[in-house]
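Student: structure, please.
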Amino acid sequence: MVHPLDRPVWNALHSRQAHLAIGGRKAVGYQRPYAMFIAGADHSEESLAAMAELVPEDGQAALVERERWPLPPGTRVVADAVIVQLVAPNGITGSEADFPFRELGETDEPDALALATLCRPGPFFARTSALGGFIGVRDEGGRLIAMAGERMKVGEFTEVSAVCTHPDHRGRGLARRLIGIVAERIVERGEIPWLHSYPDNEAALALYESLGFRRRAEVNYTIIERD
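Tutor: Down below sits the predicted model:
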């Protein structure tokens, strides 16, 4: 049986995040201010051509698929990696809900984008933090120094994403606390947290597994652009 997280982009944009979708019957993508992910219905020429139309003229698009996906016509690969997908089906351990953090809203979007641009946790756009559940920590001067939030939402599964800490404030356990809080909130809503990590990031994998995440699968993460 195909797991919904084997095709997270397609399934998110045909379920809880359908309101954020662009495209049509053969290919869909997130509205550009939110994310760069696209997905096709199948490997047919029609679907691949529809996917190609969703790749911006002056930008990039990304695929997240467990199965290796054909390249849409007129595009080329910019980056390609196999990443680890983890889920926490039995809940979260070690969450510190009393940790002092702030809810991030629309007025925080510029600061969230600036922090993500510095830390590069993955594709992040002007309105990515509006996908929900973003929390953060600011220093005494008001600068946003750490954050985490939610991104793709596939049926009962909600992704923890955009986890980053300013280089000047690493080693304080901020990421662990923020991930734990975001994931615990997801569990409290009756949903299952999940996330991605690079397989060679042993420190991150150890952190996620200490919170209750378990490795589910390896998936292909491919960034493409027009030729």
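Student: use CA for all of it now, contacts and neighbours both
Tutor: OK.
Student: max-length helix in the chain?
Tutor: helix 174-188 (DSSP state H).
Student: could you pull out the helices for the protein?
Tutor: Under DSSP H, the chain gives helices at 8-12, 45-53, 109-119, 174-188, 202-210.
Student: second input sequence below; structure requested for side-by-side comparison:
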Amino acid sequence: MATSVHHASSPSPTEPHILDNAAWAALTGPHAHLAERVGRAARYPRDVSPFTALEDPTDPRAWDDLASLVGPGTVTPATAVRTVPDGWEIEDSGEGVQMVDTALYAEPAPEAIPLGPADIPEILGLIALTQPGPFLPRTIELGTYLGIKEDGQLIALAGERLRLPGWTEISAVCTHPDHRGRGLATRLVRAVAAGIRARGDTPFLHAAVSNTHAIRLYESLGFTVRRRTRFVLVRTPGRQPETRD
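Tutor: Sure thing, here's the model as predicted:
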């Protein structure tokens, strides 16, 4: 049975939207139990997710807190960032889109099974093969992950990444190359979305601007592009301390 469309209330035009700084909202909200935090900066444990976040990316004090959190000369991903303070360097950047559920048909998939710690080696293998985005040994702790197996082999995967008040991100959507074209990703996205809707949240997701195939797929499923996004790798000021054998 399909679940009804749920929409979170929209902020006033003068207020920032919670999705504009989704990682911070997650790390200070439903994922606070996972957060490593110094003042106005937070991050996930390194084996859970690479993401760091700033309370206000325009506040120099937040950048100072991030430097204290991750250490000197460290390269780390940052979200909701356009520019960096003096002394910091942007090592790499990528453009993306943030898409929100506006007309998604969500329903459970009978063939989808919940994935747990015992499945991590197989999950990491499928992620390495398909490259949907970062997935680490403890990423599965971020939320529900569903998979489809055939002949005992994991052939498709999707799950939840950032979770913030009223919203949950769908991520790690991938299918083994030998099993594409069967609609497995579509069924898993709808199944993950059904679980998100069941607790009153609205699904959203991110895709690289260059991944036009994925964007078209998500639009056909009922997602709408909300805004352009930019993901950056930044290097903190200073040098890493030398290690001795």
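Student: out of the helices of structure 1, nearest to residue 26 of structure 1?
Tutor: helix 45-53 (4.7 Å; C-alpha to C-alpha).
Student: residues contacting the aligned residue in structure 2 for residue 29 of structure 1?
Tutor: In structure 2, the residue matched to residue 29 of structure 1 (TM-score structural alignment) is residue 43. The contact partners of residue 43 of structure 2, by C-alpha atoms under 8 Å, 6 or more residues apart in numbering, come to 27, 35-37, 50-53.
Student: same thing but 10 Å
Tutor: 23-24, 27-28, 32, 34-37, 49-54, 66, 69-70, 76-78 (C-alpha atoms under 10 Å, 6 or more residues apart in numbering).
Student: neighbours of residue 226 of structure 2, how many?
Tutor: Look at residue 226 of structure 2: counted by other C-alpha atoms under 10 Å, it has 13 neighbours.
Student: if we can go back for a sec, tell me how far the match of residue 29 of structure 1 lies from residue 175 of structure 2.
Tutor: 29 Å (C-alpha to C-alpha, to the nearest Å).
Student: also residue 168 of structure 2?
Tutor: 21 Å.
Student: and for residue 212 of structure 2?
Tutor: 17 Å.
Student: ditto for residue 132 of structure 2
Tutor: Going from residue 132 of structure 2 to residue 175 of structure 2 by C-alpha to C-alpha gives 9 Å.
Student: what do these two both touch?
Tutor: 126, 158.
Student: run a quick neighbour tally on the counterpart of residue 206 of structure 2 in structure 1.
Tutor: Residue correspondence to structure 1 (TM-score structural alignment): residue 206 of structure 2 is matched to residue 196. Residue 196 of structure 1 has 21 neighbours, counted by other C-alpha under 10 Å.
Student: which residue is the nearest non-sequential neighbour of residue 196 of structure 1?
Tutor: Counting by C-alpha to C-alpha, 6 or more residues apart in numbering, residue 196 of structure 1 lies nearest to residue 85, which is 4.6 Å off, once chain neighbours are set aside.
Student: same thing with residue 225 of structure 2?
Tutor: The spatially closest residue to residue 225 of structure 2, leaving aside those adjacent along the chain, is residue 99, at 4.2 Å (C-alpha to C-alpha, 6+ apart).
Student: wait, what's in contact with the aligned residue in structure 1 for the one you found?
Tutor: Using TM-score structural alignment as the criterion, residue 99 of structure 2 maps onto residue 86 of structure 1. Residues in contact with residue 86 of structure 1 (C-alpha under 10 Å, 6+ apart) are 5, 159, 193-197, 205, 208-209, 212-218.
Student: mind running it again at 8 Å?
Tutor: Contacts of residue 86 of structure 1 by C-alpha under 8 Å, 6+ apart are 194-197, 213-217.
Student: neighbour count for residue 212 and residue 175 of structure 2, which is higher?
Tutor: residue 175 (25 against 11).
Student: for the more buried one, which residues are in contact?
Tutor: Contact criterion C-alpha under 8 Å, 6+ apart gives 126, 130, 155-157, 184-185 as the residues in contact with residue 175 of structure 2.
Student: residue 179 of structure 2 now?
Tutor: Counted by C-alpha under 8 Å, 6+ apart, residue 179 of structure 2 has contacts residue 155.
Student: what is the equivalent residue in structure 1 for it?
Tutor: That one, residue 179 of structure 2, aligns with residue 169 by TM-score structural alignment.
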